[in-house]
Structures are given as structure tokens and as C-alpha cells.
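Trainee: Below are the sequence and a predicted model; questions follow.
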Amino acid sequence: MKIAPKPNPTAFRRYSSLAQDKSLSHRSVIFSFLTSGECEIQDFLRAEDTNSTLQIAKVLGASVREEGQKLLLTPPSQIVSKAQILCNNAGTAMRLYAGLLASREGGVYEFVGDESLSKRPMDRIKTPLERLGAKLSSSYAPFTLYPNKLRGIHFHSPVASAQVKGAFILASLFAQTPSSFSEPELSRDHSERFLSSLGAEILIQNKMLHIAPLKKPLSPYSFVIPNDPSSVIFFVIACLIGKNLQAEFENVLLNPTRIEAFEVLKKMGANLSYEIRSERIEPVGIVRVASSSLVGVKVEKNIAWLIDEIPALSIAFACARGVSEARGAKELKVKESNRINSIVSNLKALGIEACELEDGLRVQGGEFRSAKLKSFGDHRIAMSFALVGMKKEIELEGSECIEISFPRFFEFLSEYVEVVNGS
């Protein structure tokens, strides 16, 4: 795919619907298994990852009906005891469903992922789930989960991970005694927010989660999925590095643990603001942005809140005046690709001075040159480097992986660039 600057890009664009939040789409399906009746989900993200989560729900016995933009999910009276859990590329599905199923005594569940997911570490859920009482056959997919009667424990996760935390919470809700969970820094908090709003007893004290076993099923819910800040970020950066561009994004998830990348851009000099318009379960509001001159920044705090956005931020780093660094980001090495290596490799191909650090990367801002870039089979790498087309014509290999999380990406990006020959 070739992507090139557009002579006259749309100067002002308002987005009411862009890409629904992936994290909340996953959880809105999985958490329905904890309820006593039909749950209604509106604006569920239709992407490969989230469709995998929905298909697994059906395999486990959930009833799924569609009415326009609504999904109606009813949990089974009893989850099936044996199943193959086909997660494809969805790490959230693999880890959270393992937590959900860990207490289903007598069950046997084979978890399978694609080539990329099979390389991602599952010891980070294997250790806490086994300490709770379940058993996993391997630290990598494919693995078999052997559920068991669970006992409450305290677990300190060595990595700050919303997926690990979500898996632990789901298992602990079915333990015989209370559990607690801590991590090096607060990771994204969707699971505890969502479940607490439904009546689960999950308390936060001194940065530690305390989880009480469920006494009864949670109440069914109706939930509208807002726009995903991890998708909005691409178009925010497109506006920032373009000329005389402005955009507004409505119905954006503004959870404090999800907008750290916006805060980084503001520190870089971005003309960017947002305001909360509603706060039911999650804060949702509007984001405004305009083209800006950016300066380098050092990023080393709240890394768990922006780990998925660092590939996109690397494009802003490359367009900024001066040097930028992201530190404390070793987690990037075990994503869909080794994202530190992927970012630096592509930036060097573009003529940008960049280097890998043990726990992150350093980028010297400069001018792009035309180049042939690789996606490395990683949807966030592909979308991030497609933004270079705002400045220079590039060729991007493997752009089809974007279907994993944002199928309409190029439809929206074509407001700003020319897709010379598309996928």
C-alpha cells in the first residue's frame, strides 16, 4: 500500500463515531457471564479481536442476538464444561476468559492463539491462577486450563497489566475467600470500574485491590461503548503534524488511565483539549485538536497508561524539535511485535535518528524521507507509520493487520492522505 500527502486535506473534521473502545468491547461481553439476565451493548466494536471474544461467548453457551447497533447477550444457565477457546490475536480474550473459567471445576478448556499471540507470555496469568488453585499446562499458548475450587490469596503482579488484573479479579470473584491484588503502578482500571458499578465488592485501599467473592449474580446492564482514545490518538497526531488542520472527536472515553498520551502531547506543545460530558460507568466527552509545532519530551511516568500509544507517539516524536525518550516501556517488547525494535527500524528507514534503549527508545526529531516500511504484522505499528503519509509518500507492507482493531482506519485517514493503491 502506498500512502502520500493529500494536496488539500479536509481543514476541519468532526467525528461522532470513529472506532469504539476495544477494551470495553471485550469486557462488556465477558462480564455478561457474571450477570443474572440479558445485557444490552450498543456500538460494540466490530474488529477481528473483539469478534473473537464474541464468538468465544457463543462457544461457552451465551445467547447472542443482534438488533441494529445493539448486541443482546444472555449468559448460559451453566457454562459448557469443555471447549476450545479460539482467541486468534486477542490477548485480552485469552487472559480474561482464563480468569473467568478458572473456577469451573471439572472443566477442561484448550486456549489457542495465532502465531503472534502464541509468542506472548502467559506466565503472568499462569502464576496467579495457579496460586488461586487452577492449573495451566503451559506459559504460552496453546495451553490447557484445568479449573478447580479456588481459595483467596494476595498477589503482587511484577508487571502493571490491566489484562493480568482483569483475569485475577474474574477468578477471585469465584474464590471461597477474599483476595487482594497489587502491581508496580496502577494499570488501566476498566475491569474494577465496570464490575464495581454492577455491585461487585471491589475496594481500592492504599493502591491495593480487595476483591470479595460474589454472593449472587450481578445485575444485567445496558452499556454504550464510547470511542476508543487509543484509536482517536492516530487522528489527533495526524492533525498535529499536518498544516492548518483542526478536528473534534465526540463520545471519546476519557478514563484518566486512558488519556495519558494526550497529556504527553500537551507537554510537547500540542493545541489539544478535552472535556467530560458524562460519567456513567466511565467518563466520556469531547477532544479538540489543531495543528501545532511540537517539541521533544521525556516520557517515564504512568507508562502502563500509554503503552499502546507509544507507537503513535513515536511519530509525534519524529516530527518534534529536539530529542524525545520513552523509558520504563519493556512491555513493548512482548506485544504483537517487539514494538521497540519495530518502531526504531521503521524510523531509521525514514531517515530519522532513533535508537533502542533497554527499556524504551530515543528519537531525534527530523525530516522524513520516502521509504518502504513494515507493519511487522502489528496493527498499531501499521497505523502509526501510515501517519507518515501526512508528510511523505511511503509504502507500507502488511497493512491488512489493521483489521485486528480498526477496520475503518483508512476510510477515515483518507480525509488527510491519498491511498495510492489500497488493501
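Mentor: Thanks, I have the structure now.

Trainee: Could you use CA atoms for every contact and neighbour count after this?
Mentor: OK.

Trainee: Following the chain past the helix or strand encompassing Val64, name the next helix or strand.
Mentor: Secondary structure here is read from DSSP states H and E; on that basis Val64 sits in strand 63-67. Scanning forward in sequence from strand 63-67, with DSSP H and E defining helices and strands, the next element found is strand 70-74.

Trainee: Can you tell me the SS state at Lys392?
Mentor: Secondary structure of Lys392, reduced to three states by DSSP: H, G, I helix; E, B strand; the rest coil: coil.

Trainee: hold the first one in mind and look at this next one:
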Amino acid sequence: MVHSPPQSRLVAARGALLGAIAVPGDKSISHRALMFSALAVGTSRIEGLLEGEDVLATAAALRAMGATIVRRDDGVWQVDGVGVGGLMQPDGALDMGNSGTSTRLLMGLVASHPITATFTGDASLSKRPMGRVIEPLSTMGADITASPGGRLPLMVRGLCPAVPIDYTLPVASAQVKSAILLAGLNTPGITRVIEPVPTRDHSERMLAGFGADLSVTETAEGRVIALRGEAELRPQAIVVPGDPSSAAFWLVAASIVPGSDVLVRNVGLNPTRTGLLTALRLMGASIEEQDPRTVGGEPVADLRVRHASLRAVEVPAELAPSMIDEYPALFVAAAFAAGTTVARGAHELRVKESDRIAAMAAALGACGVAVEEHDDGLSVTGTGGAPIAGGATIATLLDHRIAMSMAVAALHAAAPITLDDAAPVATSYPAFFATLDQLTGHRA
């Protein structure tokens, strides 16, 4: 994979955001659509696939293992799968770029196939621990050799047949859950994952759609997802809804910039992904759901968001699994609320593309915002709606969400904010800055 060179970018306040936009396809669903299509027998079609660097890394890895994946001229992606158990030995290392999702889920895929794959990534991804995936996949029989600290580069030697397991997630992680289920697809017997705290359920929904024998049961111990292995997946026509994690930036931007009125079309509203909506509404945000509907088995609506006076709240910790990727945007919203917002329960932020707790504390602090860092979140004292000072250069740390969140903060700052590197935005939202220009009428 070719990585973009660093791109410094200065972002200044531009006035109100106005208009209607669509956000890229959901990143989580895009990854899974490619993987499950690659394991089906026959041809699947995917509309609305996110064409960011992370998802393209997944596509390249699946091609290296035998799947035929092409983007048609009409923008639809076509996948000719190899069937469960049909993955082939890749000729070289699989370059995951910056994508933790690609890495963890594909490790699960390889773990129960008779192949060996080496996973590499960029500097940011190579710092992220993979132990939480290594442990259950090793229990299933995969032989995994990792760099010190359970990090990349690492090698996975799959076992076929692998051993089915019953595994209780020690931390709420949809990636770990999905990695185990992907390994379970080519494993005889029934693989079970027990979730004490529910996480995003895109894998379960999509696996059922592809014809896997899967059940979800609520028990006293939590949600039990049971998957019968040696599955035969049927090809599907998939429509990917808009990514709520990408919509988050416009929900916050329109909320904090006076005079803003934005309609974000076709946003996925899977109940395991709507924590930010809940938190923003608790803070007094004006967000209206229009035309609720179902697209590709997922609930979807258009979201109209208008500027509102935000107030500080204590964000319920139980929202963390349903908004884990949106915390940086939430911290920005808190910077403009009246009072001190406390957002905790998000230990997972420490091991994302960057340590997002420390990164956002440093970024907001450099822009004049009063921030207190906790081990699992931040307390942010807001301006009550006034502009923040701004004027700082932000270390984005190869993290797309830090870059986009601080670009949003700059839209209501007294002085422009410089992002030391905006290139990582391309991993999930290549059109972010073009969309910002659209909503602000190119006003500099």
C-alpha cells in the first residue's frame, strides 16, 4: 500500500455550515461486506462501499488470498468469493496500512485456514497491541508469532480444522468478537462468544444475511452469539449505509457553529452505534431524524442538525461501546458547552490509532480549553458557546479522528488551527475537506 506523505493543513472559522450532504459508507460494514463476500460461493455486489485506505487494505488482502474484487464503472464493487475454507496462501506480507479493523478481523479469517500470513502496518498501527485477538485465536489452535508487546509485524499460521471455543469477552470489543466468529466459520462445531456488554452487531446481522447458522441469545451472563462452523455462505447484494462515525463530525460542527443547519443523508442508526446521538441530545443538541427506513438490514435515517446551546453533562459510561470512535468529536462538543462535561468509561481510547485520551487532552489544551485527563476519559470545561482560542499546531499522531475532530474545533475558534498532518483523514473519509468546503460555500 502506498502511504500518503504528511500534509499540513490550516483550518479557520468560516461561518455557518449550511446544506445537505451524504457521508461515506459505514467503515465497519464495508470491511465485513468484503470479507463475507470473499467467503461466499458466487458473486456478491456491494453498493456504497467506503473507498478509504482502511477498507482498500482489506480488499487488497482478500485479493492476495484468492478472492476476485473489482470496482465497476458505476461505483458498485463486485466480489467473486472462494468459499469458506477456500482462502489461498498469499505470496507476500499483507500490508494493513493504518487499519486495526482489517488486521484483527483478517487474523481471525486466517486462523482457521491452512495458510500462513504475515501482517504488517504503518508506524501507528505497529504500536497497537493485538494480544486481545491473539489470545482467543491461539486457543482455537492458530500459531501466532508477534513482535514484542503483541504488536505488528506478526505471523499467523492457521489450523484446519481449528478448535471451537466458548469465549467471554474480557473487554467490550466488536473487533475481537468478529475475529472469533470469522475463525469459527471454518471451524467444526459451534463457536460461542459471550458479551457481558453489547457491542456493535454488524457481524451478526450480516452473517445471518449470508446464510450462516447463527443465533443470539440474551442470558444472565450477557449476549451469547453461537455460530455453527463449516458454513456455506450465499452471495448477497449489499447496500452500505452512511457511516455514523463520519456523520459525527458534522453533527458536532453544526451544533457548535452559530447559524448552522445541515442535513446528513442516509446515516446508519444501528442501536449499537448511536451513543453519540444520545450524548449530544443530553447536551441539548438539535438533531432530528427524518425518513427512518431500513437499508440492507440496517436502520437508516436522514439527520437534520441545527446550531444549539450545549450544556455540560456527565456522559453515561454505559454509552461507551456504542460511541467509542466518536469520543474525540464529543470532546470537541464539550469544549463549547456551558459547564464541565465528564466523559469516562472509555479505556479503549488508549489503544486506538493513537492514545486518543492523551491526544485530545493535548490538542484541546493547546487551543485554550480547560481539560482534565482521566485514565478512561476527559473532563472538559466549555466556553458556553463562545469561540475557543485556537491558534495552535496540533499533533494528529497519524490518527484520522484526531485530525477531523480538531478541524471541527477550528470552525469556531478565534484563531486558525494547524493540523500537522491531515493525510490520515484519507483512511476513513477522503472527501472530508471537500465536504467542509461544500457546507461553508468555500468561505475561507
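Mentor: Right, received. Where do you want to start? Fair warning: this is a prediction, and the values are worked out from it, not measured in the lab.

Trainee: Give me the helices and strands touching the strand holding Val64 of structure 1, please.
Mentor: Packed against strand 63-67 of structure 1, as judged by 3 or more CA pairs under 8 Å, 6 or more residues apart in numbering; DSSP states H and E, are the following elements: strand 70-74.

Trainee: Show where the strand it packs on falls in structure 2, residue numbers please.
Mentor: For strand 70-74 of structure 1, the aligned range in structure 2 is residues 76-80, judged by TM-score structural alignment.

Trainee: Give me the buried positions along that stretch.
Mentor: Residues Val76, Trp77, Gln78, Val79, Asp80 are the ones in stretch 76-80 of structure 2 that count as buried (16 or more other CA atoms under 10 Å).

Trainee: and the gap between the aligned partner of Ile202 of structure 1 in structure 2 and Met107 of structure 2?
Mentor: Taking TM-score structural alignment, the alignment pairs Ile202 of structure 1 with Leu214 from structure 2. With distances defined as CA to CA, to the nearest Å, the gap from Leu214 of structure 2 to Met107 of structure 2 amounts to 21 Å.

Trainee: of these two, who's got more company?
Mentor: Just comparing Leu214 of structure 2 and Met107: by other CA atoms under 10 Å the higher neighbour count belongs to Met107, 29 against 19.

Trainee: Spell out which residues sit in contact with that one, please.
Mentor: Contact partners of Met107 of structure 2, counting by CA atoms under 8 Å, 6 or more residues apart in numbering, are Val156, Ala179.

Trainee: Next, the equivalent of it over in structure 1: secondary structure please.
Mentor: Structural correspondence for Met107 of structure 2 with respect to structure 1 (TM-score structural alignment): Ala98. Each residue gets one of three states, and Ala98 of structure 1 gets helix by three-state DSSP.

Trainee: which SSE is the residue nearest to Asn255 of structure 1 when sequence neighbours are not counted in?
Mentor: In this structure, Asn255 of structure 1 finds its nearest non-sequential neighbour in Pro283, 5.6 Å apart by CA to CA, 6 or more residues apart in numbering. Pro283 of structure 1 belongs to strand 282-290 when elements are defined using DSSP H and E.

Trainee: Onto which residues of structure 2 does that strand map?
Mentor: For strand 282-290 of structure 1, the aligned range in structure 2 is residues 298-306, judged by TM-score structural alignment.

Trainee: re earlier: please verify my assumption that the match of Ile202 of structure 1 contacts Ala231.
Mentor: No: applying CA atoms under 8 Å, one finds Leu214 of structure 2 not in contact with Ala231, separated by 9.9 Å.

Trainee: What distance do you get for the aligned residue in structure 1 for Pro328 of structure 2 to Phe194 of structure 1?
Mentor: When structure 1 is aligned by TM-score structural alignment, Pro328 of structure 2 is paired with Pro311. In this view, Pro311 of structure 1 and Phe194 of structure 1 are 28 Å apart by CA to CA.

Trainee: Tell me, how many residues neighbour the corresponding residue of structure 2 for His190 of structure 1?
Mentor: Taking TM-score structural alignment as the criterion, the aligned counterpart of His190 of structure 1 in structure 2 is His202. Residue crowding around His202 of structure 2 was assessed by other CA under 10 Å; the count is 20.

Trainee: if I line the two up, what does Gly48 of structure 2 land on in structure 1?
Mentor: Aligning on TM-score structural alignment places Gly48 of structure 2 opposite Asp43 in structure 1.

Trainee: how close does that match sit to Leu132 of structure 1?
Mentor: Counting by CA to CA - Asp43 of structure 1 and Leu132 of structure 1 are separated by 35 Å.

Trainee: Name the residue in those two with the higher neighbour count.
Mentor: Looking at Asp43 of structure 1 and Leu132 with other CA under 10 Å, you find the greater number of neighbours at Leu132, namely 25 against 19.

Trainee: Quick check: the aligned residue for Ile238 of structure 2 in structure 1?
Mentor: Under TM-score structural alignment, Ile238 of structure 2 pairs with Phe223 in structure 1.

Trainee: quick revisit: what does the match of strand 70-74 of structure 1 contact?
Mentor: Outside of stretch 76-80 of structure 2, the residues that reach it under the criterion CA under 8 Å, 6+ apart are 34, 37-38, 40-49, 67-72.
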